[in-house]
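Asker: sequence first, then the predicted structure, then my questions.
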Amino acid sequence: MNFGQAISTCFSKYATFSGRASRSEFWWFMLFEVILLGVTSAISDILYGIVALALVLPVLAVGARRLHDIGRTGWWQLLSLTIIGSLVLLYWFVQPTVEGSNEYDAVAA
């Protein structure tokens, strides 16, 4: 999946927390978010706030789908509230896809 496809996929699944997201989809969307937030913060604090708020759901959704792809529940994203938990999430996000179906595929739309 390339940069454009990842952005398109994530916005088409804006608030879809079921299913799977590949590593490339997740990381390309994270790069898009960082670039977009960096540009908007240089322009205006208000614009930054609006964009950050608009990206909350797709970022959480792609994170949940990425965790499903490695066989974990999306609720593990709550670990990001701690520093150590963020490091654990980072480790999980870089893991390869777990082949076969898992319990989170059953809830896929």
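Answerer: Noted; the coordinates are in hand. Fair warning: this is a prediction, and the values are worked out from it, not measured in the lab.

Asker: alpha carbons only for contacts and neighbour counts from here, please
Answerer: OK.

Asker: next structured bit after the longest helix along the chain?
Answerer: Ranked by residue count under DSSP state H, the longest helix found in the chain is helix 45-69. Using DSSP states H and E, the helix or strand that follows helix 45-69 towards the C-terminus is helix 83-93.

Asker: run through who's touching that following helix.
Answerer: Helix 83-93 is contacted from outside by R23, R66, L67, I70, W76, Q77, L79, S80, using CA atoms under 8 Å, 6 or more residues apart in numbering.

Asker: would you convert those residues into CSV that also reports neighbour count?
Answerer: CSV is the format used below for the contacts of helix 83-93 (neighbours: other CA atoms under 10 Å):
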residue, neighbour count
R23, 19
R66, 30
L67, 27
I70, 22
W76, 14
Q77, 16
L79, 14
S80, 14
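
Asker: and here is the other one:
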Amino acid sequence: EYWWWSLFIVLAGIVLAVVDTLTGTMGMFGDSGLLGGLFELGVIVPSLALGVRRLHDINRTGWWLLLVFGFFPIAAIGGGILLVSFFLLDNFLILTVLGFAMVIGGGILGLIGIIVLIVWAIKQGDTGPNKYGPDPRMATSQ
């Protein structure tokens, strides 16, 4: 289920990027075009839910997603601090060091976390029930 959803996301993203490029709407939402940006907004909640289900399948808490992806906003805030330090405060040393540490630290920790999540996603789920529920691969009889 998880990998089929991932394949759908990748293929739909490619198709929508081509359509956005052909219609001239590429870049309206950062790197995405109009259709791609709307698609991303539409799939974020189901993607997070499926990620949590996948983590539960290997007996891990869904909070790992928040922890891992929480590092990237830290890096972005650090980038903002760097910009303020450079352009508004005439390269104020303490803020420059703080911003640089946040960008580098948040980025590196986020990338390490993504690698860990990929390894966990590849791992086969627990056999039988775990604390998050029954094994989804086992047939349930009602």
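Answerer: Yep, it's here. Note that the coordinates shown come from a computational prediction; the quantities given were computed from them, not determined experimentally.

Asker: once they're superposed, tell me the TM-score.
Answerer: Overlay of the two chains. TM-score (TM-score structural alignment, normalised by the length of the first structure): 0.70; 82 aligned residues with a CA RMSD of 1.4 Å.

Asker: hang on, the earlier thing: of all the contacts of helix 83-93 of the first structure, which two lie farthest apart?
Answerer: R23 and L79 (19.2 Å; CA to CA).

Asker: tilt between the longest helix of the first structure and helix 83-93?
Answerer: 60 degrees (axes from the mean of the first three to the mean of the last three CA atoms, to 10 degrees).

Asker: check which helices and strands helix 45-69 of the first structure sits against.
Answerer: Other helices and strands packing on helix 45-69 of the first structure, by 3 or more CA pairs under 8 Å, 6 or more residues apart in numbering; DSSP states H and E, are helix 3-12, helix 23-43, helix 83-93.

Asker: which one of these lies closest to D105 of the first structure?
Answerer: Of those, nearest to D105 of the first structure by CA to CA is helix 23-43, at 16.6 Å.

Asker: trace N102 of the first structure over to the second structure, please.
Answerer: Taking TM-score structural alignment, the alignment pairs N102 of the first structure with N130 from the second structure.

Asker: pretty sure that match sits against N59.
Answerer: Yes: taking CA atoms under 8 Å as the definition, N130 of the second structure is a contact partner of N59 at 6.3 Å.

Asker: measure the counterpart of L47 of the first structure in the second structure to V43 of the second structure for me?
Answerer: Matched to the second structure by TM-score structural alignment, L47 of the first structure sits across from L35. Here L35 of the second structure is placed at a distance of 12 Å from V43 of the second structure (CA to CA, to the nearest Å).

Asker: what does L11 of the second structure give?
Answerer: 13 Å.

Asker: before we move on, back to that, next up, the contacts around the match of N102 of the first structure.
Answerer: Contacts for N130 of the second structure (CA under 8 Å, 6+ apart) come out as D57, N59.

Asker: just want the most central residue of the second structure.
Answerer: Nearest to the geometric centre of the second structure sits F69, at 5.7 Å (CA atoms, centre = their mean).

Asker: I figured that one was touching G110, is that so?
Answerer: Yes: contact criterion CA under 8 Å: F69 of the second structure and G110 qualify, at 6.4 Å.

Asker: ok, back up a step: in the longest helix of the first structure, what counts as buried?
Answerer: 48, 51-52, 55, 57-69 (16 or more other CA atoms under 10 Å).
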